[in-house]
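K.L.:
Quick one: sequence and predicted model below, then my questions.
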Amino acid sequence: MINILMIEDDIDISSLLAKFLAQYGMNVQCVETPKAALNALQLDQYDLIILDLTLPQMDGLELCKLIRKDYDIPIIISSARSDLTDKIIGLEYGADDYLPKPYEPRELVARIQTVLRRYRPTLRNEGSDFELNEGKMQIRFKGELLDLTTAEYEILRLLLLNAGTVLSRDYLANNAESISWESSERTIDVIISRVRNKIGDNPKQPRYIHSIRGAGYKFTP
């Protein structure tokens, strides 16, 4: 689960985005003021911040600078302010991306996924047979680079990042950029089958990717 802090004083916008992002395995905590945001950062850990610029108490650019001073957390500025100067200053103050409003929520998902890939380029658990390099979009199995299609990489990546958690077919389809949200459950099953073949995982007695009847798939490290 990806934990996100959204700093947005428009409750309607933050509520809609939080519900939308939940479909992609993103848990969003919404706060309306800079003070509430700074308090939240002291109490919990977040994977990413979505920051509006027009806020009470303090301008969002100053808040971005303040957060970057104390926290190494990716920041995406999401603002209706279209002045190029705001974008430049935001990036200079430490924001990782600037997304002008209005935008399609699906674009926000893509921006979040791209920024997170830069922050966590390599994942390797001690004792695991898999090594994930998100920066290069590569996965090694027992030291050998797997020859994966984009869809196969995305599905295996999701399983690795959520090891021990049952992921539904809908979740896998929604969170794989190369797979259409209209794809059938059968499409996911076919991709899983191809991944299993490439890692030698017997579907009847799986070591890594387990089918959970009526629920989806679970990866065991």
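P.N.:
Done, it's in.
K.L.:
For the rest of this, base every contact and every neighbour count on C-alpha atoms.
P.N.:
Fine.
K.L.:
now the end-to-end length of stretch 75-87.
P.N.:
Distance across stretch 75-87, first residue to last, is 13 Å (Cα to Cα, to the nearest Å).
K.L.:
Residues contacting stretch 155-168, please?
P.N.:
1, 132, 139, 172, 175-176, 191-192, 195, 212, 215-221 (Cα atoms under 8 Å, 6 or more residues apart in numbering).
K.L.:
mind checking the end-to-end distance for stretch 4-19?
P.N.:
Using Cα to Cα, the end-to-end distance of stretch 4-19 comes out at 12 Å.
K.L.:
and the nearest residue to Arg68 once chain neighbours are set aside, what element?
P.N.:
Nearest non-adjacent residue to Arg68, counting by Cα to Cα, 6 or more residues apart in numbering: Gly94, 5.9 Å away. If you go by DSSP states H and E, Gly94 is not part of any helix or strand.
K.L.:
so Ser15 sits in a strand?
P.N.:
No - applying DSSP: H, G, I helix; E, B strand; the rest coil, one finds Ser15 to be helix, outside a strand.
K.L.:
measure it to Arg117 for me?
P.N.:
Taking Cα to Cα, one finds Ser15 at 25 Å from Arg117.
K.L.:
another structure for you, compare them:
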Amino acid sequence: MKLLVVEDDVRIADVVRRTLQEGGYAVDVVHTAPAGVEAFEIETYDLVVLDLMLPGLPRGGMDVCARIRDLNQDIPILMLTALDSTRKRVEGLDAGADDYLVKPFHLVELLARVRALLRRAPRAQAPILRAQGVALDPATRTATRNGRTIVLTAKEFAVLEYLMRNAGHIISSSELITHAWDSNYEGYSNVVQTYIRYLRQKLTLSGEVEIIQTRRGAGYVIVADT
């Protein structure tokens, strides 16, 4: 899943970004209200972490939140604020935020609230994703196949989760990079092929059907259970 963080404090933004990435999410970060609006208009995100006090627009994060809601009624928005006042919290929720965190906050709580919002999102699918004997639980970040535990890195989990959420559909390498890596990714070109190989090695024992199939010239697909 891909998240957008809009936070003008560079130090806080970096900590939030690293925390979310360690949680298995691809993360884009911008530091002003106009940049937040522009990023959302250009890219596709699954959740937005939005600071309240942002430069560049008259009401800062409130204006960004309102604009996002104009474009998308369903995407979860977690608002960050240093102002622990009922009025500001109400204003943020009225502007379209789904939840808020008051600074300073614990990073484990940030991750918990992100997971909770993603689970509640209207576009979210079943809590546990299943296909070809694999069960993937986004809430606990765990995976099994035919009852055995599969230990995945955060990036492996992100790639497999996106493929399983789109089971039955061919997903191109560029689409996987868009959703499992951030927009500033400039790594090696065969990174998707490498991670698909890692996943196949971990998911498939001798005699088992290969869960991730290659459609040459098109991408990868996990066949949905019928």
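P.N.:
In hand now; what should we look at? Nothing here was measured: the structure is a model prediction, and the numbers come from that model.
K.L.:
Contacts for stretch 41-50 of structure 2 next, please.
P.N.:
1-7, 61, 65, 71, 75-80, 114, 118.
K.L.:
again, only this time at 7 Å
P.N.:
Defining contact as Cα atoms under 7 Å, 6 or more residues apart in numbering, one finds that stretch 41-50 of structure 2 is touched by 1-7, 61, 75-80.
K.L.:
re earlier: now check the residue nearest to Arg68 of structure 1 against structure 2: what is it aligned to?
P.N.:
Matched by TM-score structural alignment, Gly94 of structure 1 corresponds to Gly96 in structure 2.
K.L.:
What about its match, how many residues nearby?
P.N.:
Gly96 of structure 2 has 23 neighbours, counted by other Cα atoms under 10 Å.
K.L.:
all strands for structure 2, in order.
P.N.:
Secondary structure of structure 2 (DSSP state E): strands located at 2-6, 26-30, 47-51, 77-81, 99-102, 129-131, 134-137, 142-145, 148-150, 212-215, 219-222.
K.L.:
what's the average distance of the fifth one to structure 1?
P.N.:
This points to strand 99-102 of structure 2. Once superposed with structure 1, the aligned residues differ from strand 99-102 of structure 2 by a mean of 0.9 Å; criterion: mean Cα distance after the TM-score superposition for structure 1.
K.L.:
and that strand, what does it pack onto?
P.N.:
Contacts defined by 3 or more Cα pairs under 7 Å, 6 or more residues apart in numbering; DSSP states H and E place strand 99-102 of structure 2 against strand 77-81.
K.L.:
List the neighbours of stretch 102-118 of structure 2 that are in contact with it.
P.N.:
Outside stretch 102-118 of structure 2, the residues that reach it (Cα under 7 Å, 6+ apart) are 19-20, 76, 80-84, 124, 139.
K.L.:
Which one of those is nearest to Arg145 of structure 2?
P.N.:
Set against Arg145 of structure 2, the nearest of these by Cα to Cα is Ala139 (17.0 Å).
K.L.:
The residue nearest to that closest one when sequence neighbours are not counted - how many residues pack around it?
P.N.:
Nearest residue to Ala139 of structure 2, sequence neighbours excluded (Cα to Cα, 6+ apart): Arg115, at 6.3 Å. When neighbours are counted by other Cα under 10 Å, Arg115 of structure 2 registers 17.
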